[in-house]
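Participant: got a sequence here, can you build the structure:
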Amino acid sequence: MNLHVTSGVYAERSRSIIRELKHLEGPMLPILHALQEEFGFIPDEVKPVIAHELNLSRAEVHGVVTFYHDFRQAPAGRHVLKLCRAEACQAMGGDDLADAARRLLGIDFHQTTLDGAVTLEPVYCLGLCACAPAAMLDEDVHGRVDEHCLGELVAEARR
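Facilitator: This is a model prediction of the structure:
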């Protein structure tokens, strides 16, 4: 057995979570969601643990983690700002809002500000199509977001 499979900060807790869920049909996604819920991201050191427990290659596990945008490969900032990238929000100025967010924060999607305050993530529909463009700061959803509202959300996150 590979040393990475048996040791590490996240390995033991990961094994427990994986063993709890590996009986499910198609267990990888539920396992990845549970690991992200536990750690806030999918640590590299758990990929070999998942591969070993599910009898998969590390490449298969890595492929799933990197394919789905919901899985983080690094810890998020203290706050997560999600901007809707779906068609309704794009049609109502979502692209300009995304550009403004990137400028305001000095980062791109899937990145965290240097002070660790905000992680910027795209999301594909927040269910507020009639109130587009939409954003979500942590668990609070906001509709009809413009640059002024975006500035207030960022200021709130940086406090």
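Participant: contacts, neighbours, all on C-alpha from now
Facilitator: Fine.
Participant: other SSEs contacting the helix or strand where Val80 lies?
Facilitator: Using DSSP states H and E, Val80 maps to strand 79-84. Applying 3 or more C-alpha pairs under 8 Å, 6 or more residues apart in numbering; DSSP states H and E, one finds that strand 79-84 contacts strand 118-123, strand 135-137.
Participant: one more sequence to fold, the one below, so I can look at both together:
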Amino acid sequence: MNIRVAADDVSARISAVIAELQHLEGPMLPILHRLQEEFGYIPEVAKQIIASALNLSRAEVHGVVTFYHDFRAEPAGRHVLKLCRAEACQSMGCEPLAETIKAKLGIDWHETTADGAVTLEPVFCLGLCAQAPAAMLDGELHARLDEDCLTDILAEVRS
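Facilitator: Now for the predicted structure:
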């Protein structure tokens, strides 16, 4: 019974977001962004509810959700670490840093540590090309990363 109530509550919250934003021109992205803000991810049930409300197929909604890398199908960890993998950061050594991060956290891209502390995401340009390599931790930018900075960042997210 509680599972059903929880599912009904999620559906009601999704429907409320849609009702608030469906009047916009091209409402799907604003709706998806709001749902991601509210839930921390896009619940699977949201795809059909959005599709019905916007007179689209579920496949069309699924296509948009999976096309944009910022939309998640699962909740993220308490911290989200995004490492830039664009050309400037690659030329300044982001790939060895990425391998170090993945090894220290024991996860790969788009995964969350077993304790739920950190989700690791690749990003393709944070706009800090002159200060590469760069990362973003919970919305805060970090530039000119090296092993020392990396150690500090990882200590921060693991505490």
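Participant: can you give me the TM-score here?
Facilitator: Here the TM-score for the pair of chains, by TM-score structural alignment, normalised by the length of the first structure, is 0.92; 154 aligned residues with a C-alpha RMSD of 1.4 Å.
Participant: what does the strand holding Val80 of the first structure rub up against?
Facilitator: Residues from elsewhere that reach strand 79-84 of the first structure, judged by C-alpha atoms under 8 Å, 6 or more residues apart in numbering: 94, 98, 117-126, 133-138, 157.
Participant: again, but for stretch 124-138 of the first structure
Facilitator: Against stretch 124-138 of the first structure from outside (C-alpha under 8 Å, 6+ apart): 79-86, 88-90, 92-94, 141-146, 153, 157.
Participant: ok, now which ones touch Gln90 of the first structure?
Facilitator: Pro133.
Participant: cutoff 6 Å now
Facilitator: Contact analysis of Gln90 of the first structure by C-alpha atoms under 6 Å, 6 or more residues apart in numbering lists nothing.
Participant: what do you get for the one 3 residues further on?
Facilitator: The neighbourhood of Gly93 of the first structure, defined by C-alpha under 6 Å, 6+ apart, contains no residues.
Participant: again, only this time at 8 Å
Facilitator: Pro133.
Participant: how about Arg144 of the second structure, what does it touch?
Facilitator: 131-134.
Participant: hmm, which of those are common to the first structure?
Facilitator: Shared contacts between this structure and the first structure among the contacts of Arg144 of the second structure (both residues aligned by TM-score structural alignment, their matches' C-alpha atoms under 8 Å) comprise 131-134.
Participant: so which of those sit within strands?
Facilitator: Among those, no member falls in strands (DSSP state E).
Participant: between the residues you listed, which sits nearest Tyr41 of the second structure?
Facilitator: Within those, distances to Tyr41 of the second structure taken as C-alpha to C-alpha reach their minimum at Ala134, with 24.4 Å.
Participant: just give me the neighbour total for the closest one.
Facilitator: 28 (other C-alpha atoms under 10 Å).
Participant: again, but for the one 5 residues further on
Facilitator: Using other C-alpha under 10 Å, Gly139 of the second structure is surrounded by 11 other residues.
Participant: go on, the one 10 residues further on?
Facilitator: When neighbours are defined as other C-alpha under 10 Å, Cys149 of the second structure has 13 of them.
Participant: about what we covered before: I'd like the next helix or strand past the strand holding Val80 of the first structure.
Facilitator: helix 87-89.
Participant: check the mean deviation of that following helix from the second structure.
Facilitator: Following the fit onto the second structure, the mean deviation recorded for helix 87-89 of the first structure is 0.8 Å by mean C-alpha distance after the TM-score superposition for the first structure.
Participant: now do that helix: which elements does it pack against?
Facilitator: Checked by 3+ C-alpha pairs under 8 Å, 6+ apart, helix 87-89 of the first structure has no helix or strand packed alongside it.
Participant: pull out the buried positions in it.
Facilitator: Under the neighbour-count criterion of 16 or more other C-alpha atoms under 10 Å, helix 87-89 of the first structure has 88-89 buried.
Participant: for that helix, which outside residues touch it?
Facilitator: Against helix 87-89 of the first structure from outside (C-alpha under 8 Å, 6+ apart): 129, 132-134.
Participant: now swap in stretch 65-73 of the second structure and tell me
Facilitator: By C-alpha under 8 Å, 6+ apart, stretch 65-73 of the second structure touches 32-33, 36, 40-44.
Participant: one more time with 10 Å, if that's ok
Facilitator: With contact meaning C-alpha atoms under 10 Å, 6 or more residues apart in numbering, stretch 65-73 of the second structure is reached by 28-29, 32-33, 35-36, 39-44, 47, 59, 61, 64, 110, 121-123.
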